[in-house]
Structures are given as structure tokens and as C-alpha cells.
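Chemist: build me a model from this:
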Amino acid sequence: MPALRPLLQLAALFAAFLLWTAQPLAAQTAQEPPVAGRCLAVAGLLPQVTYVNLTPVQSAAGGEVTITYAGHSTYVIETPAGVRIATDFSGVYGTEPLPRVVTMNKAHRTHYTDFPDPGIEHVLRGWNPDGGPARHALTVDDVHIRNVPTDIRHFGAMERDGNSIFIFEMAGLCIGHLGHLHHRLEDAHYSAIGRLDVVMVPIDGGMTLSLDTMSEITTRLYSSTILPMHRHATPINAFLARMGEEFAVDFRAERSLKVSLRSLPQRPTIVVLEGV
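Modeler: From the prediction side, this is the model:
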């Protein structure tokens, strides 16, 4: 019986989580904002658990999300309701049409700007200028945006909570942008991130993390769709080779892809968009 206790605890936690997520879905109407937190893992205290896929619970969600590689670490995400989001926004990429929401990380000036266009409704910095971790939990029409703080290298030392992984929940999908990640993720990070159907991963191999470490993180997240970014001069095959045969590879001749809950590939796939 003692050996079964962890499994029974996980089963009970999973059942409670299903009830928690199903109740808001039953009450939610098309006009109401999305319920946040459905991407979170249910087993945060179990270090060997990668994520829990709750796709059946979210099957009522629909619509296509368009993701466009704008440049460097900037992807433009457009929700089914037309909300445009630009990641790691520096004002160089993803400005036309002007996004309603931008996220930033402060590793370098190529990942943020002190002078965003005043027409941008929501500017979400991955760090807190007043100190401490940044905390974001924002719903804009059909998307909920939250962050998981991470540390950053600063003049050779690690600055606590200097950056963030941003997570976008929309159309039943969980989309994550790892930003300018500078260290391995701990179990607490993975639990806070939860399930990611789509993840955007920096593959420069040095300015962020080594390719070995980044492939380790990407493998543990085990997302259906992996979008490389921040490549610089690193050969794309250097990253692909480290991911192994378990991951399919899809080279695209265009800069955009459309993704929905129903169109996610069954086999985890690295999608290399034009320009990456």
C-alpha cells in the first residue's frame, strides 16, 4: 500500500484539477475572457513529471492562432479574436501593424525598448524595475498572459528575477516564449510553466545557453511544436541533431504558421520558419 500512495495522491490531485477546470468551462460564454491557468501542471511536487496534457478538457476551445517570425527573438502571435502580441519587443521587429501587447526581456537592447510606441496598450516587462520578480496575469479579449520569472547574467554574476518566460493561453492552446534564458530550469519552473503546446526556443548556443542544455530543456517540455529563434550564426542542424529522432523537423518556406488545438502534430515537431 505505501508504494501506491504517490499514485493515489496524483490521481486525487488530477481529479480535483479536472473538476476545477471543468466548472469554469461550463459557465463560460463566448463573450467572457478565458479562464487562466489551464496550462499548469498538476504534479508540481513530483520531479519526474514533465507535464500533464489536458487537451480533452479544453476541446471546446477553437479557432486558429497565427504565429509569425518577425526577427531575432520576436514572434508575432495573433489570436482568433485578432489580438496581436510581439515577444521580446525592441521596436525593430513586429511593429506593423502595431501590436496591442508586447513582452520584453532585458538581457540586451535587442530584446526591449525604453521607448515603446504609445499606441501599444500593454507593455509587459520580464523584470520589475522596482525590484523583486515581475508578476503578470493579464487577460486581453481571448488571451491570458502570465510569466514565470528567471534569473539573468549581468556583468558575470546572476541577477535574480531579471527576466521572464512568458506564457500565452488562447484557443485552448498553451504557447510559451523562453526569452533570453540564462540557466537550467528547476522543477519549480517546470511546474509553474505547465504544459506548452508551442514553445519558442533560443538556439544561439552561447549568449543564452549551450545547445546541449537548451535541447535538454526543450526535450523535457516536450511540446507539440517547437519554434527556434535567436539563432545568430549557429547552424540550425547543430540544434536539430541534439534533439534526436524523437522530434520531427518541418522546414517552411514562409514566415507564418497557423496552429489550432486540433491541428497540433501528434509527434513533437520542430518547425523552422523562413528567416530563422
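Chemist: only C-alpha atoms for contact and neighbour calcs from this point on.
Modeler: Fine.
Chemist: would you map the helices across the stretch 101-250 of the chain?
Modeler: For the stretch 101-250 of the chain, the helices defined by DSSP state H, counting those that start in this stretch cover 187-193, 211-221, 236-243.
Chemist: next, the structure of the following sequence, for comparison with the previous one:
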Amino acid sequence: MRFVLYKLVAALMAGGLVAAVHAYPLDKTVLGAALLAWMALLLRWPHAWLLGVPALLPVLDLTPYTGSFYLEEIDLLLLATACAGYARLRPAAPRATLPRSVVAALMLVALATAIAAVNGLLPLPPLDANAFANYSSRFNSLRVAKGFAWALVLLPLLRAGAGERLEGIGRFFIPGMLLGLALTSCAVMWERSAFPGLLNFSSDYRPTAPFSAMHTGGAALDAYLALCFPFVAAWLLRVDDRRRLAVALLLLLFGGFAGLATFSRDMYLAYAVSGAVILALLGARRLRHGGVPDWRGACTAIAA
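Modeler: Presented below is the predicted three-dimensional model:
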């Protein structure tokens, strides 16, 4: 039964992908070729999406050039990912187990999201030229709910990719998140270099980096940096040679600079909490191995 369900979901995603490519405003030939190449990659290496999607998620945003913010580039990538992933997914594949508390929390959030989406959508407006072109449209509730819906669609693929012992998280997902952090931090530095100056902190210019949705305000960049920074701690706990340590420290430097450049008090608090977590985990790891915590090294890493 699950096998048939997975194939039906794959077919549904394939149909959605064809419709989305048809509606996309830029060159469809190049786009179609890129998506087919991505799907071929996933059919050969099914866990590669755990690396590629987190890395591309923050930077794959061409809304300023396309004008399309209901259908975004990341939607096309996720449609292709889900299509290839479900086409290759096997019911008997080993997968991570979700605790009942997590399942209950997901169900509650899904229910709340569905109620909010329906409440925002009704009464159903006419499908005119303005329906998907502004934030005041009732269809905007679907745009807001889209992110959580994608998380639910990809959850079975995440469980299969993570494996029973979550080895896929450390091997693919954490490096993908760190690549996303690095790309976002580079975008912040490029933007600051182009406008107020890279090290000009006398100006309170707040970058938006690749998050085009911030043209109406919000804190998408702050939230993303706060989300990614703890993964640097996870990477630091896994370092076993100097090269990986150097990469981790460089990510601390880039991510720390990007966070400081937001001029957000919430961001500073999030980084302080992340620093405390890094300090505690490094100390606990040293104690487990029977040694004395290297507080100087840990503090140096946090200060970097």
C-alpha cells in the first residue's frame, strides 16, 4: 500500500512540476534542463538532497528579477526533489523514528496552519490578474502556509535519508546547513561592501542578503542566521582534524559578522545563547573523554 502511495505522490509532484515550469516567467528550456539534471542526480544518489536543498534554500531567490513571489524557484526545486525522492522511496527502507511527542506537535501545528490558511482564504476570491500579484490577496494565506506544507511533504524523505541512527544528518544535512550559512554570510558581506562599506559600522544599514521578502520588512535574515548558527556547534563537536577545525572557525567568523551586521538585538541574544551552547558542549565532550575542559580553546572558538 505504501509503495503505491509513494508512486502516486511522485506522479502528483511530477504533474505539479510540469505546471509550475509552464507558469514560470523565465527561460523554460534552461530551467527544465536544470531540473531534469537535479532529478537524475537524486535518482542516482537519493540522499544528495539533504545537502543540496539546505544549501540552496536561502539563496535560490530570483523574485526581484521574475516578479513572481507566489511561485518561487525553491518551489520548483522542492517539486523536483519530492518527485524523484518518492519515485525512489521504498517502504522497507530503514528510517528515523519520530517520538510520539514530535508527531503530536506536528499534528497540532498542521491543524493550526490549515485553520489559518482556510480562514485567510475564505470567502474565495475570483481568479483574476491580481489574485497572485500582491500580498493583500486572500491567496496570500496559501503562500504563507506553503513552507510548513513543504516540510510535511519532505518529512518521509528526511526520515529515510537520516537513517535509523541519524547518520545522514551528520553526513549530509549539517554540511548543507553550513553551506547555506556560508553563502548567506557571503551575500551579506557583498551587500555591505556595495552600499555602506564592509566595515562601516557607523551606518545602521541593515542588509537583506538573498531574502527578497524583506522588502516589506520582517526578519527573515535574522531568523535564518539564528537557525543555522547552532549547526556550527554541531560541526565543532565533530572536528577530528585541523582542516575541519579551520573551516568551522571560518564559518564562525562569517556567521558572526553577518549576525552583527543585522543590528538586531534578537540576533545578538540568539548568538549569545549559541555561544553558551558551544561552550557547554565542548566542555562536556572533553569531560566525557576523561580530560579537563579546554575552556581557552572553546572561548577562542566562540570569540572568533
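Chemist: TM-score for the pair, please.
Modeler: Once superposed, chain against chain, the TM-score is 0.28 (TM-score structural alignment, normalised by the length of the first structure); 133 aligned residues with a C-alpha RMSD of 6.4 Å.
Chemist: if we can go back for a sec, would you turn the helices of the stretch 101-250 of the first structure into JSON lines with distance to Ala22 of the first structure and mean neighbour count?
Modeler: Shown next, in JSON lines, are these (distance: least, C-alpha to C-alpha, whole Å; neighbours: other C-alpha atoms under 10 Å):
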{"stretch": "helix 187-193", "distance to Ala22 of the first structure": "20", "mean neighbour count": "18"}
{"stretch": "helix 211-221", "distance to Ala22 of the first structure": "24", "mean neighbour count": "18"}
{"stretch": "helix 236-243", "distance to Ala22 of the first structure": "35", "mean neighbour count": "15"}
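Chemist: ok, which of those helices comes nearest Leu25 of the first structure?
Modeler: helix 187-193 (21.0 Å; C-alpha to C-alpha).
Chemist: so which of the helices of the stretch 101-250 of the first structure is nearest Ile67 of the first structure?
Modeler: Comparing the helices of the stretch 101-250 of the first structure by C-alpha to C-alpha, helix 211-221 comes nearest, at 18.8 Å.
Chemist: that closest one vs helix 236-243, what angle?
Modeler: Counting by axes from the mean of the first three to the mean of the last three C-alpha atoms, to 10 degrees, helix 211-221 of the first structure points 50 degrees away from the direction of helix 236-243.
Chemist: identify each buried residue in stretch 146-159 of the second structure, please.
Modeler: By neighbour count on 16 or more other C-alpha atoms under 10 Å, the buried set for stretch 146-159 of the second structure is 149, 154, 156-159.
Chemist: dump those to TSV, plus distance to Arg192 of the second structure and secondary structure.
Modeler: Shown next, in TSV, are these (distance: C-alpha to C-alpha, whole Å; DSSP: H, G, I helix; E, B strand; the rest coil):
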residue	distance to Arg192 of the second structure	secondary structure
Ala149	34	helix
Leu154	35	helix
Pro156	39	helix
Leu157	37	helix
Leu158	35	helix
Arg159	39	helix
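Chemist: circling back to that earlier point, need the helices of the stretch 101-250 of the first structure in JSON lines with distance to Thr66 of the first structure, can you?
Modeler: Output for the helices of the stretch 101-250 of the first structure, formatted as JSON lines (distance: least, C-alpha to C-alpha, whole Å):
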{"stretch": "helix 187-193", "distance to Thr66 of the first structure": "22"}
{"stretch": "helix 211-221", "distance to Thr66 of the first structure": "21"}
{"stretch": "helix 236-243", "distance to Thr66 of the first structure": "23"}
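Chemist: Val148 of the first structure is nearest to which of those?
Modeler: Of those, the one closest to Val148 of the first structure (C-alpha to C-alpha) turns out to be helix 187-193, at 6.6 Å.
Chemist: which other helices and strands contact the closest one?
Modeler: strand 143-154 (3 or more C-alpha pairs under 8 Å, 6 or more residues apart in numbering; DSSP states H and E).
Chemist: buried residues of the strand it packs on, list them for me.
Modeler: 143-153.
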